[in-house]
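In: just coords:
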C-alpha cells in the first residue's frame, strides 16, 4: 500500500480548506501526535463517554454524562487500530469532525442544547447507550417529549434534530431517526395536537395596503414612513428572515452580518440584496436576493426607491433600515408597529416571510420554487404556507393537513 507524503496531504488540505486555521491546526496536531505511533494491540480501549452498565463501548470519543452542551469533538485521542496506524487518516478524521460541527450555525447549536440535554437524561434514566440507540429507543424518547414534557410537535422536531446532530458529531449512526415507526408517531402527535392559537399569522397583500394606510395616518416623519413601508414590502416579496434585514439592537449592529446600503442595488424593475450571512449560509457569503417589481401600490422596488430618495444614509455602510433619529429598526420594534397597525397580536416580523410563501403557493408555485425563493434547505417551507382562498389543487390537501405551523 502506497503511503501519501504528509506534506502533500497538508497542501491538499490547505487548498480545499483555505484559511480555516482551526481545521488545519487539528490536522497538524494529529500528525505530530500520531507520527510515532505504532499499531495498537488488539485489546480495546474504553472511552469515558456515556455507556450503560455492561454495554460495549464505542471507539469514538463523545460527551461525558455531565456535559449537556453542544458536542465539540476535538482531535481524537481514541482511534480504531487501522486509523491509528496511519496518521494521515487520523488527521483527516479530525478535520471531518470539525467540518461536521461547523455544519450548523452557532445559534443553532445553542438551540440544540436543551434537546441534547433531554436526550442524555432520557438515556441515563433508562440505561440506554446514548451513541447506540435502537429505533424503539428513539420512538420512546419522542413519545416522552409529547406525553411527559407536553412539548409541541415543532419543539419535538427540534429536539430530534438536536439528537441527530449529537450522533453525527460523535460518529454514530443516524438511521434510527428515519424509521417508519417514528414517522407514524410524529403523525399521531400531529393529529392529537390542536393547532396553536398563538401561531403566527401570515400577511396578505390586503394587509400590506392596510399597513400603508396606517403609516400615512400616523405621526411618523415621512422618511420613517418610507423606511417602514420599504422594510415590510421588501421582506414580504423577498421572503426575508428578520435577521437578514433587521439589526439586533437599536444602537449596535454586526458589520459582518448586517444588511447595509452598500449591499443594495436598485434597478428600475428590481432590487438586489447581497446578503453577508443567512441562517443556512454562515460562511460570509449569504448569496443574493433579487426582488422584482410588482407593478402595483405594494411594489417593493418603488418603496425602496422612494426610501433611498428620502434618507440621508443611502450611500453609507450603515444598516439600511433605521429611523431618522438614528435608532436601527429591530424585530421587537417592527413587531410592535405591525401589531398596532393591524390590531393583531399574531403578526410579527416573520409574518412577511410566511405571507410571501403563501402568496407564491396561491399563484401556483411549486414547493421547489418556494423553497428556492425563501432559501430553505429542507421541506420546512411547507409549514410556512397557509390555506387561503383560490389555493391551487396541488397545495389544498397538503396545506390543510399541516398543523405544525411556524
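Out: Sure, I can see it. Computed from a predicted structure; not experimentally measured.

In: going forward, measure contacts and count neighbours with C-alpha atoms only.
Out: OK.

In: give the buried residues for the strand or helix carrying residue 340.
Out: Assigned by DSSP states H and E, residue 340 belongs to helix 331-342. Within helix 331-342, the residues scored as buried using 16 or more other CA atoms under 10 Å are 331, 334-335, 337-339, 341-342.

In: adding another structure so you can compare the two:
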C-alpha cells in the first residue's frame, strides 16, 4: 500500500496549514536593567557563601550585558562541559580598564568563527566590577581550561542553576513563573532599545544577524526614564537602582 504522506498534494496542504498556525506570544518577562539592579538585595539574603553569590551575580550581569544564550554561558551538567562551546576561564581576559570574552561558537555562527566581545570599565562599571571581582577569585580555585562559572563545591553552573538563582532573587510581587534563564537575553535587548541604541549597534554588539532581536523587546513598565548626570555625562537611572549597601555586601565595589 503506497505511503499516503508521500502524496505531493497532501504535503502542500500540510505546509499551508503550518503557515496558518498562529504563533503564541512569548510570555516570558525580561530582566531589565532596573530589575537587575534590585537582585543583589535578595541574593545577599540567600544561604550561598560569598564566593557563590559573586559567581551568580557575575553570571546575571554578564548574561544581561552581552545577551548570552544560556548554552554559551553554562555547562550541560554540573560535572561535564563542552570545551568547544562552554565559556572557560581562559576565554576571559581583563585589565584595569577592559573586560574581553572569546566566544568560540554561537547559534548564528554557522562557520564556528570565534567572536571577541569587549566591555570597558567606564562603559558599565557595576557589570565590569561584578565580572572581574568573580574572575579574580575564580582563577585561584580551578584550572583555566575548566568552565568560567564553577561554584565553591567545584560544580559547573548549569541552565537549571541560573534559572533557580534568578527565581529565588526576584523581588516580592514578581511573577516567578514567567521568568527563565532566557529572561536575561530578553531584558538585555529591551534595555538596549530603551537606551536608544540603533538596530545596527544592537545587532553588532549582541551577535544578531538580522533585526530578529525586535521580537525580544518588551514594553517598559516605567514609562518615565529618569536621567542622572554624573561627572557632566548623562547616565540612565537604571544603572543606579542598586543600593551601594547591596553591592558592597557582594564585595564588588
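Out: Now that the structure is in, tell me what you want to look at. Treat the numbers as computed from the prediction; the structure is a model and nothing was measured.

In: superposed, what's their TM-score?
Out: Scored by TM-score structural alignment, normalised by the length of the second structure, the superposition of the two chains gives a TM-score of 0.76; 217 aligned residues with a CA RMSD of 2.6 Å.

In: returning to that earlier point: dump the buried residues of helix 331-342 of the first structure into CSV; add distance to residue 234 of the first structure as well.
Out: Shown next, in CSV, are those (distance: CA to CA, whole Å):
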residue, distance to residue 234 of the first structure
331, 15
334, 14
335, 16
337, 16
338, 15
339, 18
341, 18
342, 18
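
In: chain center to the helix holding residue 340 of the first structure, what's the gap?
Out: 24 Å (CA atoms, centre = their mean, to the nearest Å).

In: stretch 17-25 of the second structure too?
Out: For stretch 17-25 of the second structure, the distance to the chain centre is 28 Å (CA atoms, centre = their mean).

In: can you give me the strands in the stretch 151-253 of the second structure?
Out: Assigned by DSSP state E, counting those that start in this stretch, the strands in the stretch 151-253 of the second structure fall at 227-230, 233-236.

In: identify the single longest helix in the first structure, thanks.
Out: helix 106-125 (DSSP state H).

In: what angle separates the following helix or strand past it from helix 106-125?
Out: For helix 106-125 of the first structure, the following helix or strand on the C-terminal side (DSSP H and E) is helix 135-147. Interaxial angle of helix 135-147 of the first structure relative to helix 106-125 (axes from the mean of the first three to the mean of the last three CA atoms, to 10 degrees): 110 degrees.

In: can you give the distance of helix 135-147 of the first structure from its chain's centre?
Out: On CA atoms, centre = their mean, the centre of helix 135-147 of the first structure falls 24 Å from that of its chain.

In: wait, what's in contact with the aligned residue in the first structure for residue 90 of the second structure?
Out: Correspondence of residue 90 of the second structure to the first structure, assessed by TM-score structural alignment: residue 262. Contacts were defined as CA atoms under 8 Å, 6 or more residues apart in numbering; by that measure residue 262 of the first structure touches 315-317.

In: what's the closest of the residues you listed to residue 117 of the first structure?
Out: The closest of the contacts of residue 262 of the first structure to residue 117 of the first structure turns out to be residue 317 (CA to CA; 41.2 Å).

In: the closest one matches what in the second structure?
Out: Per TM-score structural alignment, the equivalent position to residue 317 of the first structure in the second structure is residue 145.

In: ditto for residue 203 of the first structure
Out: So, by TM-score structural alignment, residue 203 of the first structure is matched to residue 31.

In: secondary structure element for its match?
Out: With DSSP H and E as the test, residue 31 of the second structure turns up in no helix or strand.

In: likewise the one 10 residues further on?
Out: When elements are assigned from DSSP H and E, residue 41 of the second structure belongs to helix 39-43.

In: and what of residue 100 of the second structure?
Out: Residue 100 of the second structure is part of strand 98-103, with elements assigned from DSSP H and E.

In: and that strand, what does it pack onto?
Out: strand 92-94, strand 115-120 (3 or more CA pairs under 8 Å, 6 or more residues apart in numbering; DSSP states H and E).

In: tell me which residues of that strand come out buried.
Out: For strand 98-103 of the second structure, a neighbour-count test (16+ other CA under 10 Å) marks 99, 101-103 as buried.

In: nearest to residue 70 of the second structure, of those?
Out: Looking across these and measuring by CA to CA, the closest to residue 70 of the second structure is residue 103, at 12.6 Å.

In: for that closest one, which non-adjacent residue is closest in space?
Out: residue 115 (5.0 Å; CA to CA, 6 or more residues apart in numbering).

In: neighbours of the one you found, how many?
Out: Residue 115 of the second structure: 13 surrounding residues under other CA atoms under 10 Å.

In: tell me the counterpart of it in the first structure.
Out: That one, residue 115 of the second structure, aligns with residue 287 by TM-score structural alignment.

In: same check, this time on residue 200 of the second structure
Out: For residue 200 of the second structure, the residue aligned by TM-score structural alignment is residue 368.

In: got the contact list for its match?
Out: Neighbouring residues of residue 368 of the first structure by CA under 8 Å, 6+ apart: there are none.

In: swap the cut-off to 10 Å and go again
Out: Neighbour list for residue 368 of the first structure: 376, 378-379, 381-382 [criterion: CA atoms under 10 Å, 6 or more residues apart in numbering].

In: and for residue 128 of the second structure?
Out: Counted by CA under 10 Å, 6+ apart, residue 128 of the second structure has contacts 58, 61-62, 65, 94, 96-99, 119-122, 252.

In: and of the contacts of residue 262 of the first structure, the nearest to residue 245 of the first structure?
Out: Of all those, the one with the least separation from residue 245 of the first structure (CA to CA) is residue 317, at 13.6 Å.
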